[in-house]
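>>> dropping a prediction and its sequence here:
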Amino acid sequence: MIVEALPKLALKGKVSDVEWQQRVDLAACYRLVADMGWGDLIYTHLSLRIPDTDTYLVNAFGVAFDEVTASNLVKVDLDGNILDDTPFDINPAGFTIHSAIHEARPDAHCVIHLHTNETIAVATQKDGLKPLSQYSMFSLPSLSYHSYEGLAVNDAERKRLQRDLGDTNHMLLVNHGGLTLGPSVGDAFMRFYDMQRACEVQLMLQAAGQDVVAVPQSIQDNIFAQANVVHSGTTGGQKAWPSLLRKAWRLDPSFME
């Protein structure tokens, strides 16, 4: 059996220092998503806007998350046109959701969209995410839903997705998965981490078949302000991200190539 080798690129020193750091951060995020077991083979996407540009980084189609490197990320415009000299393609259908969000939300520098079992399961429950854990408290104040319409490939659904998202930073896509966005890779990652854990806990509680104690509404109303104090006005992503970069390095430093 012949195993096809993945083409190796080396863009360090050939792009700006700012773009290179964005590439490193996003590649690390792909590796961390793979390590957490949140991936879906070569499907689903994480995208990142390069600061002060209208260009975006996304994974090459056909490259597994644990093969993503800073150099093999593909640079595209909002229409999904490839701007790099690269041997790789992207999945245009997969970038549709990301481009719609980047278009509507200039603050959404990073968008993470994944098909985890737990986010699909909770998104598809009639009542969605419930206030059953501290993790859910971080998502509920800024959570939206989008109904399933099949593959998100048409402009009409793009508009509905943008409308449903509004100014929220967490979204559960019914029958489909979860999505978070943020001003940095670390923020988007931490938001997905919290939402994923909230969904996991909810399903565990439901599987136990016991009566549960929901978080009182008075605490729900106050939790977002409390979280802002704890995280100095952020999701905590900036604080957590350096340690997550070190974790990615320990897993496999090749993401920085």
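Received it, and whenever you're ready, just let me know what you need.

>>> going forward, measure contacts and count neighbours with C-alpha atoms only.
OK.

>>> where do the strands sit along the chain?
Here the chain has its strands, by DSSP state E, at 45-49, 56-58, 74-76, 110-114, 143-146, 170-173, 177-182.

>>> save these as JSON lines, and put in distance to Ala123 and mean neighbour count too.
Converted to JSON lines, these look like this (distance: least, C-alpha to C-alpha, whole Å; neighbours: other C-alpha atoms under 10 Å):
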{"stretch": "strand 45-49", "distance to Ala123": "18", "mean neighbour count": "26"}
{"stretch": "strand 56-58", "distance to Ala123": "25", "mean neighbour count": "25"}
{"stretch": "strand 74-76", "distance to Ala123": "30", "mean neighbour count": "23"}
{"stretch": "strand 110-114", "distance to Ala123": "12", "mean neighbour count": "25"}
{"stretch": "strand 143-146", "distance to Ala123": "8", "mean neighbour count": "20"}
{"stretch": "strand 170-173", "distance to Ala123": "5", "mean neighbour count": "26"}
{"stretch": "strand 177-182", "distance to Ala123": "7", "mean neighbour count": "26"}
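
>>> which helix is the longest one in the protein?
Counting residues, the longest helix found in the chain (DSSP state H) is helix 185-208.

>>> buried stuff in it?
Within helix 185-208, the residues scored as buried using 16 or more other C-alpha atoms under 10 Å are 185-203.

>>> dropping in the other structure now:
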Amino acid sequence: MSNVSSLPVQHNESGVRDRVSAEEWEVRVALAAAYRLAALKRWTDHIYTHFSARVPGPEEHFLINAFGLLFDEITASNLVKVDIDGTIVDDPTGLGINYAGYVIHSAIHAARHDLKAVLHTHTRDGIAVSAQKGGLLPISQHSIGFSGRVAYHGYEGVALDLDERERLVADLGDKSVMILRNHGLLAAGVSVEHAFQQLQTLEYACNIQIAAQASGNAELIFPPAEVVAKVEEQAKVFKSGTGPHVVRHWNALIRQLERTDTDYKN
């Protein structure tokens, strides 16, 4: 692998739309919107987390943020295109990418072609839940919807070792949502829009759990197994990511974003 450091490759941000397909540009705009929405929701950890999306087409390419830009600086044009082996294909900013981001995202993109987008956060409540032995607890409608759908991956240090990819993929299995122990949250989907919906619900489930545990001595109510099973069945519609609920959810988010920010589309 090569070019995953901050070595400049090219500086031609203004011409990106002209040199990519219409399908790739559409994915770039959606991914840039996801970054801006995460900034709006304060899910960021300065410059240290990453969202990615597979580039449509036969090549094993994906898009990810340039290392050094804040989430609210990401645009469709300044996303970096990298191949599955870590070679930078197109880097309009010349900043390169976060190597740990490459390790995590390339693992999933290489193994799970059904997942087109992978979103990873280091939020306070997400990390707090990741550090709890019980993980995500079935104590809210939001968390119960993930019952049976959350994978867990043990902490191995900063994700700089390529061989961790095999274990990460093995832990993910056939799921699309994962809690990285002592690290954060990861949600993937059949589209950027689907991945974001899953991440938003997972983040809120973690917020609720930490709030419910805040008193330290209040006994939590766990719904009976038959209710959990019922909600699991009801939530299957959200797992596929292909229903109209994803479009409605995303369109509402874009309306919210564009009240103050339209620069992401540039």
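Looks like it came in fine. What you are looking at is a predicted structure, and each value in this text was computed from that prediction instead of being measured.

>>> what's the closest of the strands of the first structure to Gly94 of the first structure?
Closest of the strands of the first structure to Gly94 of the first structure is strand 45-49, at 6.8 Å (criterion: C-alpha to C-alpha).

>>> and that closest one, what does it pack against?
Counting contacts by 3 or more C-alpha pairs under 8 Å, 6 or more residues apart in numbering; DSSP states H and E, strand 45-49 of the first structure packs against helix 17-36, strand 56-58, helix 92-104, strand 110-114.

>>> which one, of these, ends up nearest to Glu149 of the first structure?
Once those are compared by C-alpha to C-alpha, helix 92-104 is nearest, at 12.3 Å.

>>> same for that closest one, what does it pack against?
For helix 92-104 of the first structure, the contact count by 3+ C-alpha pairs under 8 Å, 6+ apart identifies strand 45-49, strand 110-114, helix 155-165 as packing neighbours.

>>> superposed on the second structure, where does the last one end up, distance-wise?
Okay, so that is helix 155-165 of the first structure. Averaged over the aligned pairs, helix 155-165 of the first structure sits 1.1 Å from the second structure after superposition, using mean C-alpha distance after the TM-score superposition for the first structure.

>>> which position in the second structure aligns with His109 of the first structure?
Using TM-score structural alignment, the equivalent of His109 of the first structure in the second structure is Lys116.

>>> need the contact list for the most centrally placed residue in the first structure.
Central residue of the first structure (C-alpha atoms, centre = their mean): Ile112, 1.4 Å from the mean position. For Ile112 of the first structure, the contact set (C-alpha atoms under 8 Å, 6 or more residues apart in numbering) comprises His45, Leu46, Ser47, Leu179, Thr180, Leu181, Ala188, Phe189, Phe192.

>>> surely Ser147 of the first structure is in contact with Met171?
No. At 10.6 Å, Ser147 of the first structure and Met171 do not qualify as touching, with contact defined as C-alpha atoms under 8 Å.

>>> ok, back up a step: between helix 17-36 and the longest helix of the first structure, find me the angle.
20 degrees (axes from the mean of the first three to the mean of the last three C-alpha atoms, to 10 degrees).

>>> output the contacting helices and strands for helix 185-208 of the first structure.
Partner elements for helix 185-208 of the first structure (3+ C-alpha pairs under 8 Å, 6+ apart): helix 17-36, strand 110-114, helix 117-124, helix 134-139, strand 170-173, strand 177-182, helix 237-251.

>>> all good on my end, thank you.
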